[in-house]
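Student: Okay, here's the prediction I keep looking at, along with the sequence it came from:
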Amino acid sequence: MGVRTAARVAIALALIVGTAPVAAADEQPGPAEAAASWLAGQLADGTHMTTTFDGTAYPDHGLTADVVLALDAGGVAQDAASAATAWLAANSGAYLGEGDEAYAGAHAKLALVAQAQGADPTDFGGVDLIARLTALQTDSGRFSDKSQYGDYSNGISQALAVLALHRAGGAPADAVDFLAKACPDGGFRLLIDQEPCVSDVDATGYAVQALVAVGRDASAALDWLEGKQRADGGFPGSDPTPGVNANSTGLAATALAVGGRDAAAAKAVTYLLKRQVDCSGKAAARGAIAYDEGGFDSRAARATAQAIPGIVGVSLAEVSADGAAADARGLTCATQPTSSTPPGTTQATTTAPATTTTKGGVVPAADIDDLADTGVEVGPAVGLGALLVLGGAGLLFVVRRRHAS
């Protein structure tokens, strides 16, 4: 953990009121490690995440990629991260697009996974992700999908593409120029073709990471983010999920940290840590970051995956598995309560054996109706497809089925 990261977490912990008694520092993992330990334990068969739709669990490639990047950001659980990366490399076809289909966001996200894991993005499961991503750039600089089911590329996929190509040797200037087209208020939109331009916290969080990485000015976007921060440090989503939540707050925290807005970043981390399940919660939930103030539910996996990089303050331009530990320590708790209580911090009071480990049963991932990290409406085929490709659910066949029906 870097000095600035440690300072942000220390400030955040100091701001939390009403926490449980604090155990000795060497008895408990830090917040990011505790969250990573829980998150690694959610991998089905130890290799991938799932999303449930109409009562059926499907492999979720994008969330699996987010988990790998979160574990890398936390600097722990590399046995789990490596297994998940291998699964992604072996099962990327439908997610990336097969035949004449190709999805920009999926290519960019998997390229970032390969880069963070020290794998070759030009030969990831036999696929040259960089060449295929570059081929999706249009004359305008936008990275667009190729599919009979529609173009679901948007502000987040554009930022991911710029980040991936920057790490691969340099993002094209026209692609960066296209990304840098901000709304009049300084933020960035999720839906590229939407008029009037409506800024989105998630899209702005990704855009700031990309702009800072390539040396472009992101001050107006950072100002806009600070203006959207609530008194408790949290950030809101967009319609149809406009409430303050850990997904959007995690992305904003990362952007604020890499943009040098340390005070605002520390406030965001405070919000996240207040939603981390501690030893007063159920054993299966300890370490997780709840989606919102409602407490632990099926959205916690996605929320935790986006919260960890925010707690650590590491950009997708720099996240790396180098030097990361093979395992992650879970919380050590004296008892296992039988009833759920509101999430608190990661502090515990004893040193009994941990019940949350990096290998274990799967807590269900979010149902599609619960996905709110992109702010795209779920239901119509276009909205669902955008969410799946961007948020990364890898359930494109659901969209195909709806188009065919």
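Tutor: The structure has been received and is ready for your questions. Residues are numbered from 1 along each chain as shown.

Student: For the rest of this, base every contact and every neighbour count on C-alpha atoms.
Tutor: Fine.

Student: Now name the helix or strand holding the residue most central in space within the chain.
Tutor: The central residue of the chain, meaning the one whose C-alpha is nearest the mean C-alpha position (CA atoms, centre = their mean), is Gln306 at 3.1 Å. When secondary structure is defined by DSSP states H and E, Gln306 falls within helix 300-312.

Student: what's that helix in contact with?
Tutor: Contacts of helix 300-312 with the rest of the structure, by CA atoms under 8 Å, 6 or more residues apart in numbering, involve 1, 5, 9, 31-32, 35-36, 39, 42, 63, 66-67, 69-71, 73-74, 246-247, 249-255, 257, 269, 272, 288-291, 315, 365-366.

Student: hold the first one in mind and look at this next one:
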Amino acid sequence: MVVRRSRHRLLALLCGVLAALTLTTPAVAAPERAGVTRPEAAAGWLARQLVDGERFEVVFDGVAYPDQGLTLDAVFAFAAAGAADDYGADALAWVTRPDVRDGYLGDGVSEAYAGATAKLALAVQVRGGDPADVGGVDLIARLRSLQTPDGRFSDRSAYGDYSNAFSQSFAILALDRTALGAPPAAAAWLAGTRCPDGGYPLLPAQPVCSSDVDATALATQALRAAGRPADAAAGVRWLVSVQGADGGFTNVAGTPNANSTGLAAQALRDGHRPLAWARARGFLAGLQLGCAAAPADRGAVDFDGGGFDPATAPRATAQAVLGLTGTGYARLSATGADSGAPAPTCP
């Protein structure tokens, strides 16, 4: 009898969570009602923000600089949503243009960045390309050349080593898709950075190991892909333990936000935590702008619900799409994605 009642409570909780994903406020309900899914609506808005339909830029002191990292986040978001495939193709073509590519990765001789190299290699793979020949550059060989004897992928630069958990995780995820797979030493090094509470830090070897939501979300996916499920599970348990009552996640300090929640939600579904993922997805849905918003903003995902900010919305939306779909980086593919930038049709 106790078991039966427990099952009933679990089913009731699941139904309540699922209902929360559809019974939303009028501001966010429009994408679903119009036959456009939330991820599609978000991807459509993101596509329309690309400069010249191909890139994102960051502005400092009135000067626009290319933002290759955010542009690749959009490529991943389009693949996850299965939408804006033509925009994804143009965005990747821009990032792989020699001048843009080398400004991001380095020249490969005196300057080479592990995280950027790995992220671009993964994006090429997601779109079905060959990362061993990107405009004549073998990204896989370059990435492997940046692995140190202890398994860590490090930058080669006169400006210093900026590699971190993201660099290591993207390197493992990209190399796992190759014939040789990810080096066991690389996964072992990443697993060895785990904090006592089960999460993973952004930077290793700090005086105090401080678990980071974003880093843990990436690390757990990389470790699972590399065949270390126990190390990945520890990180997922930590993510569940720090999830807010509203389903959201915050990183270090501040309010729950779409960026951290998007990455954490992706890791939760990839880590087989459907209820926690559903709660996180509900939080993200609550930040998505619908028919109550200005037409140009519909489909976007606000950073933290504190007021729509066009400056933070592109990254928030790109990472929110990953959480809304829950498709892990290891399984991400643009195959079969539709072209065009879908938008909700409002009354």
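Tutor: Okay, I see it. None of these values were measured; they are calculated from a predicted model.

Student: Can you pull the TM-score for these?
Tutor: Comparison of the two superposed chains (TM-score structural alignment, normalised by the length of the second structure) gives a TM-score of 0.90, and 325 aligned residues with a CA RMSD of 1.9 Å.

Student: Narrow the contacts of helix 300-312 of the first structure to those in helices?
Tutor: Helix and strand membership here follows DSSP state H; of these, those in helices are 5, 9, 31-32, 35-36, 39, 63, 66-67, 69-71, 73-74, 246-247, 249-255, 257, 269, 272.

Student: Tell me the spacing between the alignment partner in the first structure of Asp67 of the second structure and Ala265 of the first structure.
Tutor: For Asp67 of the second structure, the equivalent position in the first structure is taken to be Asp60, counting by TM-score structural alignment. Taking CA to CA, to the nearest Å as the measure, Asp60 of the first structure and Ala265 of the first structure are separated by 29 Å.

Student: Which of these two has more residues huddled nearby?
Tutor: Using other CA atoms under 10 Å, the more surrounded residue of Asp60 of the first structure and Ala265 is Ala265, with 30 against 22.

Student: Aligned counterpart of Ala258 of the second structure in the first structure, please.
Tutor: Ala258 of the second structure maps onto Ala246 in the first structure when the alignment is built from TM-score structural alignment.

Student: Ala35 of the first structure matches what in the second structure?
Tutor: Aligned against the second structure by TM-score structural alignment, Ala35 of the first structure finds its counterpart in Ala42.

Student: again with Gly310 of the first structure
Tutor: For Gly310 of the first structure, the aligned residue in the second structure is Gly323 (criterion: TM-score structural alignment).

Student: What of Ala106 of the first structure?
Tutor: Aligned by TM-score structural alignment, Ala106 of the first structure pairs with Ala116 of the second structure.

Student: What number of residues are in the vicinity of that match?
Tutor: When neighbours are counted by other CA under 10 Å, Ala116 of the second structure registers 24.

Student: circling back to that earlier point, ok, the residue nearest to the centre of the first structure to Pro59 of the first structure distance?
Tutor: As defined by CA to CA, Gln306 of the first structure lies at a distance of 19 Å from Pro59 of the first structure.

Student: Over to Gly105 of the first structure?
Tutor: Applying CA to CA, the value for Gly105 of the first structure to Pro59 of the first structure is 17 Å.

Student: Compare these two (neighbour count), which wins?
Tutor: Legend: neighbour count by other CA under 10 Å for Gly105 of the first structure and Pro59, higher for Gly105 (32 against 17).

Student: Could you find the counterpart of Val127 of the first structure in the second structure?
Tutor: Using TM-score structural alignment, Val127 of the first structure pairs with Val137 in the second structure.

Student: Give the burial count for that match, as a bare number.
Tutor: Each residue near Val137 of the second structure was counted by other CA under 10 Å, and the total is 15.

Student: what about the counterpart of Leu202 of the second structure in the first structure, neighbour count?
Tutor: Pairing criterion TM-score structural alignment: the partner of Leu202 of the second structure within the first structure is identified as Leu190. As a burial measure, the neighbour count of Leu190 of the first structure was computed by other CA under 10 Å and equals 25.

Student: Quick one: residues contacting Leu190 of the first structure.
Tutor: Leu190 of the first structure makes contact with 154-156, 198-200, 202-203, 374 under the criterion CA under 8 Å, 6+ apart.

Student: among these, which are in strands?
Tutor: Using DSSP state E, no member of these falls in strands.

Student: would you list those in JSON lines and tack on distance to Asp217 of the first structure and neighbour count?
Tutor: Compiled in JSON lines, the contacts of Leu190 of the first structure are given as follows (distance: CA to CA, whole Å; neighbours: other CA atoms under 10 Å):
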{"residue": "Asn154", "distance to Asp217 of the first structure": "21", "neighbour count": "24"}
{"residue": "Gly155", "distance to Asp217 of the first structure": "17", "neighbour count": "28"}
{"residue": "Ile156", "distance to Asp217 of the first structure": "18", "neighbour count": "25"}
{"residue": "Val198", "distance to Asp217 of the first structure": "20", "neighbour count": "17"}
{"residue": "Ser199", "distance to Asp217 of the first structure": "17", "neighbour count": "22"}
{"residue": "Asp200", "distance to Asp217 of the first structure": "18", "neighbour count": "25"}
{"residue": "Asp202", "distance to Asp217 of the first structure": "18", "neighbour count": "28"}
{"residue": "Ala203", "distance to Asp217 of the first structure": "16", "neighbour count": "26"}
{"residue": "Thr374", "distance to Asp217 of the first structure": "24", "neighbour count": "25"}
